[in-house]
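Enquirer: sequence? don't have it. structure:
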């Protein structure tokens, strides 16, 4: 079984504790817009995970039932062996996710934050379609499908806590386990840290296969990606590298390059693409984080909207077996829509204003026309009324920004 959904309350508890540490230590590791963007990506990842997991898992079960070389059973020691084997597979999945373009296109969203905190851990991809291949060897080794789900979820849960800057080096643990220190190095875009420290739970794989890099005091990590995202749109965050690969593959002249664009080393582009369509890169010598100044009202509104999206997502996951496929798809579509809407709100775009109105019109229509539990209807109504009370002042902010140069940079990067 998967333990992810049961861990979610503890994730938010730890985020709250990290925010308390932020306040006490007077650090600036959090920004509202970046944190909401990370959390939104996490919600979308859970939603799309439902749609894309069925076929790979069915294939795994088929291989396990027909071609398993061993019968490992289900005692605790074999569970620990499966846990270690899973992390070994994860290492190679993660490594290829950085070193092959088509896999990086899926994984890049996790690295796109220019902050590093516990919300970054939840900034997971929605577009990974090939990573499951790396775990198929476990079917041949006799790892039960349900055990695979269990150790996979535990592996992911472990990785949550290492996404913090409030914990320093941890002595001998640095030699065996993935820690906040060596994972901070993994998330850095400094040249010395690029493509290092791929382990999920155990750092020993990196030490064995030559991909380890210690965090250096003289080289503070600069977080983010070289081709900076410059957007709060979660769909763009999940698709921007795919978009670039499609363009390069279509435009380049050589047929071999059309293939190599996808399966070549990450960052490689055909010579004609580099010449005719050069890409801007981050200058780390004068690095500035992408930010759009927000009023306190807009920050609070964004948090409320993310709260609604997360709430509906959790209710959906807990009751998914009671919904038919059409209902599941509609709920997922609404969550995607709501995620884009809050991104536009954080970008101070007028489009966000209209998206919000349509969003709540649809929510209230469903609440009125469908027999929902009273607690669910009242919760949705509370979100709607609270949001509506904030709309007049938000509308004034949009009117203030309504000019020919309205967020020109943001319009350019999402076009």
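Expert: Looks like it came in fine. Computed from a predicted structure; not experimentally measured.

Enquirer: going forward, measure contacts between C-alpha atoms and count neighbours the same way
Expert: Noted.

Enquirer: tally of neighbours for residue 236?
Expert: 19 (other CA atoms under 10 Å).

Enquirer: check contacts around the residue nearest to residue 224 when sequence neighbours are not counted.
Expert: Counting by CA to CA, 6 or more residues apart in numbering, residue 224 lies nearest to residue 114, which is 4.3 Å off, once chain neighbours are set aside. The contact partners of residue 114, taken as CA atoms under 8 Å, 6 or more residues apart in numbering, are 34, 222-225, 289-290.

Enquirer: Presented hereafter is structure B, for comparison with structure A:
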């Protein structure tokens, strides 16, 4: 049972509720392009997870099979112990993800949004599987069964969804023991006083124990985002931006030692010769401006409607993924990644975006035909009629002669 898949409708219901709360309180914590970028990163992460899950789950199962010290059953106390231990392991994985260059390159995706709302919670990395699994091996050695590990991991992630909101104030005594919206807002800040604090997933006690806790201060309003902004709506670039920066710095470094150690140095460390020749200015928060690309309202709505197709497609894929061969999952990932790249280019108002859209729309019939041939979808005329109607409507919207007056939404 895929708990994340079951939760998807509730995610979107709560996002709708938060939008209503925005309107009721007369505030704005959403921008359509930013939210689509966050959701695109989440969809891409779920699609990538279909390819990478084997590395994490099978790796954990292998470690459990050969290294476990105790034979733990699936009794209630084991589940409770696993839930607490998972969050402790998550704390250290999360902390290292902020404090070392290579790990930050993966985790930075989650922090790139300059807004803070429930779509930010879904903004997840597609490369975390490469190294994060290392931090959970102690659970396998202790003897936590794989099915328990997978379930508590999903529960931990589900808990973290609700704390990504600006509408919930401090919660009194609850703040001392659990991660809350207030102490997690601190975690997403780029203010110097808040940076690299509050790493817990469910329990904030780890931060209090290990000296990484910081309370949200009334006199220091949170500025969300990262000190070196993404400045893009492209979810693929979001996942590789910092890797590219590290690679460029490594290539430019004069010392072979610097070329090697840059990957494992504290986050933000750069070789002295590279930093001197290629300085990177940090933002002045007193003059901070959120990234925005002028684009007409109707064009942003077009992107949102096109994106909905990928939400449905990946949700359907998650439901049947266990029965699919690796080549099928890889083909589905390519379809998703290409489509999300095109939507990102459209939101950035790239000169080639309209023609890229034609290519994307043309790829959908091929994707449908392929999905039917490999058994992802049943053959029949209904799917083709729906796709034809959708494509025709998209083309009319795409080329309808209306001025592209920039409007912010």
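Expert: Nice, thanks for sending it over. All values derive from a computational prediction rather than experimental measurement.

Enquirer: Tell me which two of the contacts of residue 114 of the first structure sit farthest apart.
Expert: 34 and 222 (15.3 Å; CA to CA).

Enquirer: Check the secondary structure at the most centrally placed residue in the second structure for me.
Expert: With distances taken as CA atoms, centre = their mean, residue 124 lies nearest the centre of the second structure, 1.4 Å away. Taking DSSP: H, G, I helix; E, B strand; the rest coil as the rule, one finds residue 124 of the second structure in the coil state.

Enquirer: what's the distance between it and residue 108 of the second structure?
Expert: 9 Å (CA to CA, to the nearest Å).

Enquirer: for stretch 124-142 of the second structure, the distance to its chain's centre please.
Expert: 16 Å (CA atoms, centre = their mean, to the nearest Å).

Enquirer: Doesn't the residue nearest to residue 224 of the first structure belong to a strand?
Expert: No - Residue 114 of the first structure is assigned coil when assessed by three-state DSSP, not a strand.

Enquirer: Residue 17 of the first structure versus that one, what's the distance?
Expert: 21 Å.

Enquirer: hmm, back to that, among the contacts of residue 114 of the first structure, name the buried ones.
Expert: Buried members of the contacts of residue 114 of the first structure, scored by 16 or more other CA atoms under 10 Å, are 34, 222-225.

Enquirer: Adding distance to residue 215 of the first structure and secondary structure, write those out as a markdown table.
Expert: Formatted as a markdown table, those follow (distance: CA to CA, whole Å; DSSP: H, G, I helix; E, B strand; the rest coil):
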| residue | distance to residue 215 of the first structure | secondary structure |
| --- | --- | --- |
| 34 | 24 | helix |
| 222 | 12 | coil |
| 223 | 13 | strand |
| 224 | 16 | coil |
| 225 | 18 | coil |
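
Enquirer: out of those residues, which one sits closest to residue 364 of the first structure?
Expert: So of these, ranked by how close each gets to residue 364 of the first structure (CA to CA), first place is residue 34, at 28.7 Å.

Enquirer: what about residue 249 of the first structure, distance to residue 106 of the first structure?
Expert: Distance, residue 249 of the first structure to residue 106 of the first structure, by CA to CA: 17 Å.

Enquirer: can you tell me which of the buried ones among the contacts of residue 114 of the first structure lies nearest to residue 374 of the first structure?
Expert: Once CA to CA is applied, the member of these that ends up nearest residue 374 of the first structure is residue 34, at 33.9 Å.

Enquirer: Any figure for the gap between the nearest residue to the closest one once chain neighbours are set aside and residue 368 of the first structure?
Expert: Take residue 34 of the first structure and drop its neighbours on the chain: the residue closest to it by CA to CA, 6+ apart is residue 113, 6.8 Å away. Note on residue 113 of the first structure: its distance to residue 368 of the first structure, by CA to CA, is 39 Å.

Enquirer: Over to residue 204 of the first structure?
Expert: With the distance defined as CA to CA, residue 204 of the first structure ends up 56 Å from residue 368 of the first structure.
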